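Novice: Sequence isn't available, so here's the structure alone:
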């Protein structure tokens, strides 16, 4: 159980950063994002259902940041971002009816990369993962709220994995 618990924790954290959305777009003033932002809160959930033949394996994970000194800095010309700091996530996981909680400290969360805004989407790219599209729910001189929602179905011979990932991160200008 310890090995599978650790794999689930790792998968929950990794999947929590896969972002995407298909909500309606509204234009956002991209100049407002330039500068430094402190992460004030971060919450996400991930539900996964894997079917393998007649077997069904379900998991649900919820993460809530309990401490944070994480920061992200957006620069322009060129549009780059960098981050520093860490945060502690309280991960609550349920696997086939069995629940557990664990606090995990994540250091150097943000990789350096590039960014662009298209409509109400923040698109970030770095060398360690595919491009990510995140919905800008709120952006003004002092507040930035980012939301993601991604649903996916992956079929393998003899199995199917259906997952839903969603979350919200709130930042204040530093």
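Specialist: In hand now; what should we look at? From a predicted model like this one, the values you see are computed outputs, not experimental measurements.

Novice: from here on, contacts and neighbour counts on C-alpha atoms
Specialist: Fine.

Novice: Give me the contacts around the strand ranked longest in the chain.
Specialist: Scanning the chain for the longest strand, with DSSP state E as the assignment, gives strand 35-52. With contact meaning C-alpha atoms under 8 Å, 6 or more residues apart in numbering, strand 35-52 is reached by 12, 15-16, 56-66, 68-75, 144, 158-174.

Novice: And that strand, what's buried?
Specialist: 36-51 (16 or more other C-alpha atoms under 10 Å).

Novice: what's the angle between the next helix-or-strand element following that strand and strand 35-52?
Specialist: Remark: after strand 35-52, the chain's next helix or strand is strand 55-68, criterion DSSP states H and E. Strand 55-68 runs at 160 degrees relative to strand 35-52, counting by axes from the mean of the first three to the mean of the last three C-alpha atoms, to 10 degrees.

Novice: Pull out the buried residues from strand 55-68.
Specialist: Of the residues in strand 55-68, those with enough neighbours to count as buried (16+ other C-alpha under 10 Å) are 58, 59, 60, 61, 62, 63, 64, 65, 66, 67, 68.

Novice: Can you show me the strands along the chain?
Specialist: 35-52, 55-68, 71-75, 80-84, 86-95, 98-107, 113-118, 121-126, 129-139, 143-156, 159-173.

Novice: closest one to residue 25 among those strands?
Specialist: Minimum separation from residue 25 across the strands of the chain (C-alpha to C-alpha) falls at strand 121-126, 7.3 Å.

Novice: starting at the chain centroid, how far to the closest one?
Specialist: Chain-centre distance of strand 121-126: 12 Å, with C-alpha atoms, centre = their mean, to the nearest Å.

Novice: this is the other structure I want to compare:
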């Protein structure tokens, strides 16, 4: 069970940057949390990260269903830089308290991830923030729920992922399955 839980956590962690995305039907009209004069450009330090969802995997001939959630517990020099030339980079790490419930059992453990965002290019269309990862070429978008001079909050709901396209760690067989995730990250401007 612990091996399956760890494998699932790895897939959840990598899926944000390694999978194809589905269309987001978020209504982007008249978001009162976004100040028109505020710019997303700058250095941002995460203060909160939360995600939850469900996942169905085919693993070694068995169908495994699970629910998961993760809440940030610490950030270690984690900074996301969003530049005027429409590029971004990040550094540092964060630790989450990850809970996975599957087959009637719940497992909780702290896991640390390094340089989660990597580097890439970005664009903004209203309250939609779109990124393309330099390493994978994969694009993704999130909704800007709050943007002002001090705070940036990014949200994605019902993010459906086909895990067959996800990268797996060396020695782990490719996965077949889907995951539906809701996540939000709050950041504070530090420049």
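Specialist: Structure received. Keep in mind that what you see is a predicted model, and the values were worked out from it rather than measured.

Novice: hmm, back to that, turn the strands of structure 1 into JSON lines, columns for distance to residue 27 of structure 1.
Specialist: Formatted as JSON lines, the entries for those read as follows, by distance: least, C-alpha to C-alpha, whole Å:
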{"stretch": "strand 35-52", "distance to residue 27 of structure 1": "19"}
{"stretch": "strand 55-68", "distance to residue 27 of structure 1": "29"}
{"stretch": "strand 71-75", "distance to residue 27 of structure 1": "18"}
{"stretch": "strand 80-84", "distance to residue 27 of structure 1": "20"}
{"stretch": "strand 86-95", "distance to residue 27 of structure 1": "31"}
{"stretch": "strand 98-107", "distance to residue 27 of structure 1": "33"}
{"stretch": "strand 113-118", "distance to residue 27 of structure 1": "7"}
{"stretch": "strand 121-126", "distance to residue 27 of structure 1": "9"}
{"stretch": "strand 129-139", "distance to residue 27 of structure 1": "10"}
{"stretch": "strand 143-156", "distance to residue 27 of structure 1": "15"}
{"stretch": "strand 159-173", "distance to residue 27 of structure 1": "19"}
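
Novice: who wins for proximity to residue 23 of structure 1 among these?
Specialist: Counting by C-alpha to C-alpha, and looking across all of these, nearest comes strand 129-139 at 7.9 Å.

Novice: Packing partners of the closest one?
Specialist: strand 121-126, strand 143-156 (3 or more C-alpha pairs under 8 Å, 6 or more residues apart in numbering; DSSP states H and E).

Novice: looking at those strands, which is buried most?
Specialist: Highest mean neighbour count among these (mean count of other C-alpha atoms under 10 Å): strand 121-126, with a mean of 20.

Novice: and that one, which stretch of structure 2?
Specialist: Aligned by TM-score structural alignment, strand 121-126 of structure 1 corresponds to residues 128-133 of structure 2.

Novice: What of stretch 86-104 of structure 1?
Specialist: Alignment of stretch 86-104 of structure 1 against structure 2: residues 93-111, by TM-score structural alignment.

Novice: What are the contacting residues of that stretch?
Specialist: Around stretch 93-111 of structure 2, the neighbours that count as contacts under C-alpha under 8 Å, 6+ apart are 2, 5, 9, 64-78, 112-116.

Novice: can we see that at 6 Å?
Specialist: Residues from elsewhere that reach stretch 93-111 of structure 2 (C-alpha atoms under 6 Å, 6 or more residues apart in numbering): 66-76, 78, 112-115.

Novice: Now the terminal residues of it, how far apart.
Specialist: With C-alpha to C-alpha, to the nearest Å applied, stretch 93-111 of structure 2 spans 10 Å between its terminal residues.

Novice: Enumerate the positions of that stretch that are buried.
Specialist: Neighbour-count burial for stretch 93-111 of structure 2 flags 93, 94, 95, 96, 97, 98, 99, 100, 101, 102, 111 (criterion: 16+ other C-alpha under 10 Å).

Novice: How much space separates the third one from residue 111 of structure 2?
Specialist: According to C-alpha to C-alpha, residue 95 of structure 2 stands 5 Å off from residue 111 of structure 2.
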